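*Asks:* The following block contains a protein sequence and its predicted model.
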Amino acid sequence: MATPTTWDGLSPRHHAALELAQLGFRVFPLNGKLPILKGYQNEATRDPNKINWWWYQMPFSNIGGMVFNGHIVVDIDPRNGGDDTWQELNEGCDLPTTLTARTSRGGRHLWFKLPYNLPVRGKAGPGIDLKNSRQLTVLPGSIHPTTGEAYRWETMTPIAMLPDHLIRTVFRASWNPKKRARTFVGKEDRALLRTLTGAREGERNNLLFWVGCRVYEKGLNLDEDLLEVALDIGLDLPEIEGTLESARHAVLGGSR
């Protein structure tokens, strides 16, 4: 069977790969949904010469892309309850318009910027996978190997910041004082954060304020560590940011 081509002799997926690279995606060829290249994470590229070399040889290849650094793709699969899960996660909250792809089976890939450099969960609930910057996603222009239907853009708009109400859903509770010890100056500083991990409901905010004051008095750069621990113990993002701002102001006054 002849390979479908456009007027310039390139296959539609070859064209799509070049266009995606121009949009900033680092692409590589897929066999269906699986990477063809060993070490595809490092091979992924925006170089049109490399893309041409791949797709001249493999014009039927689908297009994979690495998730951008500092971003996440929310992969919603309605066949496994993803639409219901997404509705529950966003009930009563405003969801910003963001870059969104539609899969061939009615699923969606929503792209978001991440506000913090913290570990990300693998799942947000039934039918929703979370893909971070070490993972691939199938990009529009690809054809589903079973249905023969195309992946396409549903919303071509700038990527939005992850909304506050999804912070606890996306970021993983993973603070480990030994693993993160390289961040701290000494044992006393690790002990401060251990104190916060043991906070009981009703005292968490006050304890976060106290620990924040001690951290700012010492001039330590532990904001991300404080945020991660505070999320782990059940505080919400606006509450955390307000408390840390109060602690910063109490110690440093109006300076940042």
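*Replies:* Alright, I've got the coordinates. As the structure is a computational prediction, the values presented were derived from the model and not from experiment. Numbers count the residues shown, from 1 in each chain.

*Asks:* From now on I want contacts and neighbour counts done on CA atoms only, so please keep to that.
*Replies:* Will do.

*Asks:* for the closest residue to Thr243 other than its chain neighbours, helix, strand, or coil?
*Replies:* Spatial nearest neighbour of Thr243, excluding adjacent residues (CA to CA, 6 or more residues apart in numbering): Phe209 at 5.8 Å. Following DSSP: H, G, I helix; E, B strand; the rest coil, we place Phe209 in the helix state.

*Asks:* shouldn't Phe209 be in contact with His249?
*Replies:* No. Under the criterion of CA atoms under 8 Å, Phe209 makes no contact with His249, lying 10.8 Å away.

*Asks:* dump the residue contacts of the closest residue to Leu118 other than its chain neighbours.
*Replies:* In space, and not counting its chain neighbours, Leu118 is closest to Phe171: 6.5 Å by CA to CA, 6+ apart. Going by CA atoms under 8 Å, 6 or more residues apart in numbering, Phe171 touches 118-121.

*Asks:* Same check on Asp164?
*Replies:* Residues near Asp164 by CA under 8 Å, 6+ apart: 237-238.

*Asks:* Pro29 versus that one, what's the distance?
*Replies:* Using CA to CA, to the nearest Å, one gets 35 Å for the distance from Asp164 to Pro29.

*Asks:* before we move on, what about Trp54?
*Replies:* From Trp54 across to Pro29, the span is 7 Å (CA to CA).

*Asks:* Pick out whichever of these two has more residues nearby.
*Replies:* Between Trp54 and Pro29, Pro29 has the larger neighbour count (other CA atoms under 10 Å), namely 29 against 15.

*Asks:* For the helix or strand hosting that one, name the packing helices and strands.
*Replies:* Assigned by DSSP states H and E, Pro29 falls within strand 27-31. Using 3 or more CA pairs under 8 Å, 6 or more residues apart in numbering; DSSP states H and E, the elements in contact with strand 27-31 are helix 12-22, helix 48-57, strand 62-66.

*Asks:* Structure two is appended below for comparative analysis:
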Amino acid sequence: MATIDRQTPTLALAHALSAAERGLPVFPLSATKLPALRSPHHGEQPPVHCRGECGLPGHGVHDATTDPAAVRALFAAAPRATGYGIACGRVPHRLIGIDLDVDTTCGNDSAGALRQLALQHLFTIPPTVTVLTPSGGRHLWLTGPADVTVANSASRLAPGIDIRGSGGYLVGPGSVTAHGRYRLAPGTAHLTPAPCPRALLRLLTPPPHTPRTHGTGGGRGRRGEGLIQFVLAAHEGQRNTRLFWAACRAYEHGFGDALADELTAAAVRTGLPEHEARAAIASAARLTSGRGGEPL
């Protein structure tokens, strides 16, 4: 675990400025990997859905900038920042983050799953910037074309493979979190983000879902029932992961809010505390909607 001391904020700013010089929009993060600046609309009723139009800092990924003076101002307003986020989907790089997670409790082999996808769909991941995470996972940095928008997703491609695109962000190398330091993988520091292979890009941008409208409840009930059963089948050590995956799928298909209570009840039946279940579902809602961005 990395040590957080008085020099950590200074180093975080230095790393952020270096990234901004390379055209990567950045903003300060706390040791929890969340935006370090509190929303200026905190506590306002009704909730304000502002993405920085008010001109004040504190809008998470929407604060991200490449302007050195603006970066310094953001970090000056967040003196306890220990890292920085890099906004995905923004010009000039239009960054796409491929997160290969490590989850020994569920036996996920995300790197192996990506290799299998590459074999099935005939693409290779080119040499590119790779960031090692404190948990033992890795982030692959790719770039997307101007006419394609890649959405955030969690385990949609395969278990343990998360995607950060428009509205999401990556934790930048050099950042220090409560669990350790993010660092560039050996041999990748000199690289620039490589273009995303076209076959992989097609997997990341599936055709829009068209919900069924015929019959009672359309197709939503059947899909919802399958997700509920998926959660109910969870064993100890899988409960939170299965619930989060199911909630992400429900929100991606447009009926997450309608299914939230049933998903919560199913998770509670497996032994997961209700507050943990609702927190996992809320996290899935934020991730799939891009509200305020989510970290990698």
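*Replies:* Received it, and whenever you're ready, just let me know what you need. What you see is a predicted model, and the numbers here were worked out from it, not measured in a lab.

*Asks:* still on that earlier bit, so for Thr155 of the first structure, which of the helices and strands packed on strand 27-31 of the first structure sits nearest?
*Replies:* Of all those, helix 12-22 sits nearest to Thr155 of the first structure, with 14.7 Å by CA to CA.

*Asks:* mind listing the helices in the stretch 151-256 of the first structure by residue range?
*Replies:* Counting by DSSP state H, counting those that start in this stretch, the stretch 151-256 of the first structure has helices at residues 167-170, 187-197, 204-218, 223-232, 237-252.

*Asks:* and of those helices, who's closest to Leu95 of the first structure?
*Replies:* helix 167-170 (12.7 Å).

*Asks:* returning to what we had before: who has more neighbours out of Phe209 and His249 of the first structure?
*Replies:* Phe209 (21 against 15).

*Asks:* Translate the more buried one into the numbering of the second structure.
*Replies:* In the second structure, no residue is paired with Phe209 of the first structure according to TM-score structural alignment.

*Asks:* Tell me which stretches of the second structure form strands.
*Replies:* Along the second structure, counting by DSSP state E, strands occupy 26-29, 83-87, 95-100, 102-103, 108-109, 130-132, 138-143, 153-154, 161-164, 169-171, 176-177, 180-181, 183-184, 194-195.

*Asks:* Of all those strands, which one is nearest Thr10 of the second structure?
*Replies:* Shortest separation from Thr10 of the second structure across the strands of the second structure is recorded for strand 83-87, at 9.6 Å, computed as CA to CA.

*Asks:* post-alignment, that closest one versus the first structure, mean distance?
*Replies:* By mean CA distance after the TM-score superposition for the first structure, the fitted strand 83-87 of the second structure averages 0.9 Å away from its aligned residues in the first structure.

*Asks:* Give me the range in the first structure that that strand lines up against.
*Replies:* Using TM-score structural alignment, the residues of the first structure aligned to strand 83-87 of the second structure are 62-66.

*Asks:* any idea how far Lys166 of the first structure is from Val67 of the first structure?
*Replies:* I think there's a mix-up here, since residue 166 of the first structure is Leu and not Lys. Separation of Leu166 of the first structure from Val67 of the first structure (CA to CA): 19 Å.

*Asks:* So for these two, which sits in the more crowded spot?
*Replies:* Regarding Leu166 of the first structure and Val67, a neighbour count based on other CA under 10 Å identifies Val67 as having more, with 20 against 15.

*Asks:* you'd agree the more buried one is up against Val138?
*Replies:* No. Using CA under 8 Å, Val67 of the first structure makes no contact with Val138, being 10.1 Å away.

*Asks:* nearest spatial neighbour of Thr133 of the second structure, skipping sequence neighbours?
*Replies:* Tyr182 (5.0 Å).

*Asks:* For the alignment partner in the first structure of the one you found, grab the count of nearby residues.
*Replies:* Alignment note (TM-score structural alignment): Tyr182 of the second structure maps to Tyr151 of the first structure. For Tyr151 of the first structure, the tally of surrounding residues (other CA under 10 Å) stands at 23.

*Asks:* who's in contact with Tyr151 of the first structure?
*Replies:* Per CA under 8 Å, 6+ apart, neighbours of Tyr151 of the first structure: 101-104, 139-144.

*Asks:* Format those as CSV; extra columns: neighbour count.
*Replies:* Compiled in CSV, the contacts of Tyr151 of the first structure are given as follows (neighbours: other CA atoms under 10 Å):
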residue, neighbour count
Ala101, 21
Arg102, 20
Thr103, 24
Ser104, 19
Leu139, 26
Pro140, 24
Gly141, 22
Ser142, 28
Ile143, 23
His144, 17
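
*Asks:* For Glu88 of the first structure, find the nearest of the helices of the stretch 151-256 of the first structure.
*Replies:* Across the helices of the stretch 151-256 of the first structure, Glu88 of the first structure has its closest neighbour in helix 167-170 (11.6 Å, CA to CA).

*Asks:* Residues contacting the closest one, please?
*Replies:* Contacts of helix 167-170 of the first structure (CA under 8 Å, 6+ apart): 120-121, 123-124, 130, 231, 236-237.
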